[in-house]
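from the sequence below, what's the structure:
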Amino acid sequence: MRYELYYWTGIQGRGEYVRLALEDAGADYIDVARERGDKVMTPFLRGTRDGALPFAPPFLKAGRLVIAQTPTILAYLGPHLGLVPGGQMAEIYAQQLQLTIADFVAEIHDTHHPIAVDLYYEQQRAAARKRSQAFREDRLPKFLGYFEQVLERGNGRQALTRHSYVDLSLFQLISGLDYAFPNAMRRMRKRIPRLRALAERIAERPNIAAYLASPRRIPFNQQGVFRHYAELDPAR
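Model prediction:
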């Protein structure tokens, strides 16, 4: 099957978690908006195309299926791409972990847009500084500590009993946080050795290494979820 991925051009965003799974598995897919422009998504978002109605990208077209929401897309792709261990228990646990990653991503986004998404960062800088301080001191250690424990309770190297889409998503989390909060992540380094080792191993997987070196991997920037503002990540 040739999959069709729909997501905004110019940013990694939440679509990157799906993209990493497709790339790692060597799946046949097209990044539709990158080839045809963002307006190609409008009929789906307005409900004038057949299939489920997405609230927002990313969404995936697989044959006649239209699947939205990153964790749902990955829960569908996992068994088809060999990116989740077999059995209902493993599939449910993988989706649980991916939903927790989605919760974390939402909190990361809110560090730079704590008031409203339709306001510029400069219009909410004071609130962003307060939110980011709480994030660095409490939420960042809490979430990363949880995922470190997940690896420890697994086989020490992966979230589940073998390589899965969850590992790819954890790699993206660590990569994005290193960009957005380099100082805070440097202070966390000794507390998350398993996550660090996992991220390094994922980056070395042949298909992922090729993808990261290609123009298909859009660099982190100030329009995506992970944004770096020096005032939100002080040296100490």
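
contacts, neighbours, all on C-alpha from now
Will do.

list the buried residues in the host helix or strand of His109.
Per DSSP states H and E: His109 is located in helix 88-112. Residues of helix 88-112 classed as buried: 91, 94-95, 97-102, 104-105, 107-108, 110-112 (neighbour count, 16 or more other CA atoms under 10 Å).

with stretch 194-202 instead?
194-196, 198-199, 202.

ok, residues contacting it?
147-148, 151-152, 156-158, 167-168, 170-171, 174-175, 189, 208 (CA atoms under 8 Å, 6 or more residues apart in numbering).

which ones among these map onto helices?
Judged by DSSP state H, the subset of the contacts of stretch 194-202 located in helices is 147-148, 151-152, 167-168, 170-171, 174-175, 208.

report the two of these separated the most.
Glu152 and Ile208 (23.8 Å; CA to CA).

more neighbours, the two?
The residue with more neighbours, out of Glu152 and Ile208, is Ile208; 22 against 15, by other CA atoms under 10 Å.

my read: that one touches Ala25, true?
No - between Ile208 and Ala25 there is no contact under CA atoms under 8 Å: 9.2 Å.

which residues sit against stretch 229-236?
128-129, 132-133, 180-184.

quick one: that stretch to chain centroid distance?
Its chain's C-alpha centre and that of stretch 229-236 lie 23 Å apart, by CA atoms, centre = their mean, to the nearest Å.

for that stretch, buried residues please.
Buried residues in stretch 229-236 (16+ other CA under 10 Å): 229, 232-233.

let's have the residues you listed in a markdown table, adding distance to Pro43 and secondary structure.
Below are the buried residues of stretch 229-236 laid out as a markdown table (distance: CA to CA, whole Å; DSSP: H, G, I helix; E, B strand; the rest coil):
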| residue | distance to Pro43 | secondary structure |
| --- | --- | --- |
| Tyr229 | 35 | coil |
| Leu232 | 38 | helix |
| Asp233 | 40 | coil |
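
now the second one, please; I'll put the structures next to each other:
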Amino acid sequence: MRYELYYWPEIPGRGEFIRLALEAGGADYIDVGNRSEEQGWGIAAIETFLGGEVTDFPPFAPPFLKAGELVISHVANILQYLGPRLGLWPGDEANRLWAHGLQLTIADFTAEAHDLHHPLGPGLYYEDQQEEAARRARQFISERLPKFLGYFERVLIDNPAGERHLVGETLTTVDLSLFHVVEGLRYALPNAMAEAEQEAPRVIALHDRVRDIPRIAEYLASDRRQPFSEEGLFRHYPELDSDG
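Prediction:
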């Protein structure tokens, strides 16, 4: 099957969670937002779906995935669908539910990271909420960042199958997603992450193993991988970082 990933162009954002799974699974896919509108793709194709002109089940916002006749929205929902089909999902029910729960925790982690620069909501520019963002960043760096990283560190320690993966003994979409969060936070908060990583060595070791998977390494070096910037989910504003 050829999958179609619908996400905004030129940023990794939440679409990157899906790209990493598709790349790691060796899937045939089209990154619609980053394709030419002259070829029938691009933002126009995304907006057609959002307007309900293509499906009876229009998603609220990207990312969403078209798989045959199915249109699937939300990162965790998409990965729960893709995981078994790409060999990136646990085989037993207990671990499948566990993996999905971890993916939802990553969604919470991601939302809090986004709210560093938009604590009053996406309807305002960062420049309109800098004072609130600075206060939010201090709280995130001192409390929430170590709490989330510490949680995933414990998950790795407690995995009955060993510390190489979050769930079971093989790669899952949850490993890939945590890799992206670490990458994003290293971009957004390099000083804070340099300190926080000292207390989460297993999380960082997992990140490094994912980075070195041949398919992922090839993807990261390719032009398919979109660069981080101040237009995306993870943004680097030095004044929000520790010692920035």
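
next, the TM-score between them, please.
TM-score for the superposed pair, counting by TM-score structural alignment, normalised by the length of structure 1: 0.98. Supporting figures: 236 aligned residues with a CA RMSD of 1.0 Å.

and the contacts of stretch 194-202 of structure 1, which two are furthest apart?
Farthest pair in the contacts of stretch 194-202 of structure 1 (CA to CA) is Glu152 and Ile208. Separation: 23.8 Å.

quick one: stretch 89-109 of structure 2 aligns where in structure 1?
Under TM-score structural alignment, the alignment places stretch 89-109 of structure 2 onto residues 84-104 of structure 1.

and the contacts of the matching stretch?
For stretch 84-104 of structure 1, using CA under 8 Å, 6+ apart, the contacting residues are 71-72, 74-75, 78-79, 143, 160-166, 169-170.

got it, and stretch 144-155 of structure 2?
So stretch 144-155 of structure 2 is contacted by 109, 166, 196, 199-203 (CA under 8 Å, 6+ apart).

re the thing from before, closest one of the contacts of stretch 229-236 of structure 1 to Arg19 of structure 1?
Closest to Arg19 of structure 1, out of all of the contacts of stretch 229-236 of structure 1 and judged by CA to CA, is Ala180, at 20.4 Å.

counting neighbours, what do you get for the closest one?
Number of residues near Ala180 of structure 1 (other CA under 10 Å) recorded here: 23.

in structure 2, what residue corresponds to it?
Per TM-score structural alignment, Ala180 of structure 1 is aligned with Ala188.

can you tell me the closest non-neighbouring residue to that match?
His236 (4.0 Å; CA to CA, 6 or more residues apart in numbering).

cool, Ser177 of structure 2 as well?
Phe17 (5.5 Å).

so how much does the helix or strand that neighbour falls within differ from structure 1 once superposed?
Using DSSP H and E, Phe17 of structure 2 sits in helix 15-24. Its aligned residues in structure 1 lie a mean 0.3 Å from helix 15-24 of structure 2 after superposition (mean CA distance after the TM-score superposition for structure 1).

chain center to the following helix or strand past that helix, what's the gap?
Using DSSP H and E, the helix or strand that follows helix 15-24 of structure 2 in sequence is strand 28-31. Computed by CA atoms, centre = their mean, the chain-centroid distance of strand 28-31 of structure 2 equals 17 Å.

now stretch 129-148 of structure 2
For stretch 129-148 of structure 2, the distance to the chain centre is 20 Å (CA atoms, centre = their mean).

give the aligned range of that stretch in structure 1.
Under TM-score structural alignment, the match for stretch 129-148 of structure 2 is residues 124-143.

in that stretch, what counts as buried?
125, 127-129, 131-132, 135-136, 139-141.

check stretch 18-31 of structure 1 too.
Buried residues in stretch 18-31 of structure 1 (16+ other CA under 10 Å): 18-25, 29, 31.

ok, which stretches of structure 2 are strands?
Using DSSP state E, the strands assigned to structure 2 run over residues 2-6, 28-31, 64-67, 70-73.

hang on, the earlier thing: closest to Pro54 of structure 1 among the contacts of stretch 229-236 of structure 1?
Ala180 (28.5 Å).

quick check, that closest one in contact with Gly224.
No - if you go by CA under 8 Å, Ala180 of structure 1 and Gly224 don't touch, sitting 10.4 Å apart.

the residue nearest to Ala188 of structure 2 -> structure 1?
Match for His236 of structure 2 (TM-score structural alignment): His228.

and its match, what does it touch?
179-181, 221-222.

Leu233 of structure 2 now?
12-14, 113-114.

determine which two of these are furthest apart.
Longest span within the contacts of Leu233 of structure 2, CA to CA: Pro12 and Ala113, 14.4 Å.

still on that earlier bit, could I get the contacts of Leu233 of structure 2 in CSV, plus columns for distance to Asp56 of structure 2?
Shown next, in CSV, are the contacts of Leu233 of structure 2 (distance: CA to CA, whole Å):
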residue, distance to Asp56 of structure 2
Pro12, 28
Gly13, 26
Arg14, 24
Ala113, 33
His114, 30
